[in-house]
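Participant: predicted model and sequence follow; I will ask about them next.
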Amino acid sequence: MIVHKSGPVALIGGASVPDHVLERALFHGERIVAADGGAATLAAHGAVPEAVIGDFDSIPDAVRAALPEAALHLVAEQDSTDFEKCISRIEAPLIVGAGFSGARVDHQLAVCNVLVRWCRRRCVLIGEDDAIFLAPPHMTLDLPKGCRVSLFPMGAVEGRSEGLNWPIDGLCFTPDGQIGTSNFATGPVELGVTAPKLLVILPVDHLDAVVRMLMKNPARWP
């Protein structure tokens, strides 16, 4: 591990991050880590990461030179994305990430892939509109009636639900078959799933509720 913390970590990536999205991420992180070019985003807002992790192909020279050498952690291999380089080297109860979504669909798909493969890491990623995280084995989330709750499988997974307009009980979700986008809450939502394969996508305005749930939820994937 490069970063080992007892509190949540804000992880900032190199994609464009609106000011209010960055502020949300930093608010929930007791410590700050940058993924490569995310260090430039932080520098532009006067924030200093305690660690920068990546292959350093996108961090500007001036930003890199301004950081202490001990904060720079070069991971030169090219078999993983900067997001995976970070999430695999951060041990924390929760990672709140921003700067990992944008115009490139391939980047966003790669991020979703990592969320599933590194299922032992609790991580929620936020953007302009959405918050996305891997569903734990069981969760209860306090959501208002009518709140959008999209469920997208990254592999075969089944589950049960309470508080969704269209219950998922008895359904087998697969990426090339049944999916669960554009569902919505009828009140607080309870969800249980059989495998670490289901992504939950909510309006980012409910990030606080997601953070509380992920920090307190004892149900973890092995």
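Facilitator: Right, received. Where do you want to start? Numbering: from 1, shown residues only.
Participant: from now on I want contacts and neighbour counts done on CA atoms only, so please keep to that.
Facilitator: OK.
Participant: which helix is the longest one in the protein?
Facilitator: The longest helix of the chain (DSSP state H) is helix 105-117.
Participant: chain center to that one, what's the gap?
Facilitator: 10 Å (CA atoms, centre = their mean, to the nearest Å).
Participant: contacts for that helix?
Facilitator: 81, 83-84, 100-102, 121, 123, 133-134, 154, 196-199 (CA atoms under 8 Å, 6 or more residues apart in numbering).
Participant: let's see 7 Å
Facilitator: With CA atoms under 7 Å, 6 or more residues apart in numbering as the test, helix 105-117 has contacts from 83-84, 101, 134, 196-197.
Participant: sec struct for L42, please.
Facilitator: helix (DSSP: H, G, I helix; E, B strand; the rest coil).
Participant: alright, now check it against this:
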Amino acid sequence: MSCPILHKSATILLVGAGPTSSAMIQSTAAHADSVVAADGGFKSAQAAGLDIALVVGDMDSQADLPGSQAAATITDQETTDFEKCLAVCAADVFLGVGFLGGRLDHQLAAFSALLKDQRPVVLVDEDQLVFMVPAQFEIDLEEGLPVGFYPMLQVQVTLQGVQWPLRDTDMHPAGQIATSNISSGEPLRVQTDGPGLLAILPARCLGVVLSVLRG
């Protein structure tokens, strides 16, 4: 889908219609420069008291937007509202709340969107955050934190700083995965030979993850 860019910001928070809370939206918005709502996510963002720069989607959940609210109606049914937001926004980093949990098919579609978009996109809920690992990634984590890595495509991975490390290991959804791992207290270092590795870390790691993804 090719669309003109309608909103630009260094860090954009995308708010979806999935399970979340005003407190979760507000705490994540503290890391963002602007807010864009994905269709029904407008109600959640509005309830959280946020200034919403743009509402994007097919608007099947939004028949009563305020007349002053900037909105982009995209009727394409081949993409999700999350993908529509990414298509019309430009940012160095995207955050997303309201895209994890709830209907499993919606969550899987969100993961697929992360795979398609080469820009840093971090999805967050109350407990965890999820993002596609860049080719080189390193952060400091305290010992004992639960960490997981799931290959959505075949990818070769070196993983250090965890209880069960990997070295030049071929990972695949039907083969080697690295879920249910634990940080060792050493720097977490991940190296991949291409896109496709999904990282799952505790939500409280958001600040340090963003510091690395922003470069």
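Facilitator: Noted; the coordinates are in hand. Treat the numbers as computed from the prediction; the structure is a model and nothing was measured.
Participant: TM-score for the pair, please.
Facilitator: Taking TM-score structural alignment, normalised by the length of the second structure as the basis, the two superposed chains have a TM-score of 0.93; 210 aligned residues with a CA RMSD of 1.3 Å.
Participant: circling back: what span of the second structure is whichever helix or strand comes after the longest helix of the first structure aligned with?
Facilitator: Going down the chain from helix 105-117 of the first structure, the next helix or strand is strand 123-126, by DSSP states H and E. Counting by TM-score structural alignment, strand 123-126 of the first structure falls onto residues 121-124 of the second structure.
Participant: mean shift between the matching stretch and the first structure?
Facilitator: With the two structures superposed, stretch 121-124 of the second structure lies on average 0.4 Å from its match in the first structure, counting by mean CA distance after the TM-score superposition for the first structure.
Participant: distance from the centroid: which residue in the second structure tops it?
Facilitator: G67 (29.6 Å; CA atoms, centre = their mean).
Participant: now do it against G57 of the second structure, distance only.
Facilitator: Going from G67 of the second structure to G57 of the second structure by CA to CA, to the nearest Å gives 16 Å.
Participant: returning to what we had before: quick one: the longest helix of the first structure to the second structure mean distance?
Facilitator: Averaged out, helix 105-117 of the first structure is 0.6 Å away (mean CA distance after the TM-score superposition for the first structure).
Participant: now do the same contact list for the equivalent of M171 of the second structure over in the first structure.
Facilitator: When the first structure is aligned by TM-score structural alignment, M171 of the second structure is paired with F173. Each residue near F173 of the first structure by CA under 7 Å, 6+ apart is listed here: 153, 156-158, 179.
Participant: list the buried residues for the helix or strand hosting T169 of the second structure?
Facilitator: Here T169 of the second structure is covered by strand 166-171, with elements defined by DSSP H and E. Under the neighbour-count criterion of 16 or more other CA atoms under 10 Å, strand 166-171 of the second structure has 166, 170-171 buried.
Participant: would JSON lines of those with distance to L115 of the second structure be doable?
Facilitator: Converted to JSON lines, those look like this (distance: CA to CA, whole Å):
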{"residue": "L166", "distance to L115 of the second structure": "22"}
{"residue": "D170", "distance to L115 of the second structure": "18"}
{"residue": "M171", "distance to L115 of the second structure": "15"}
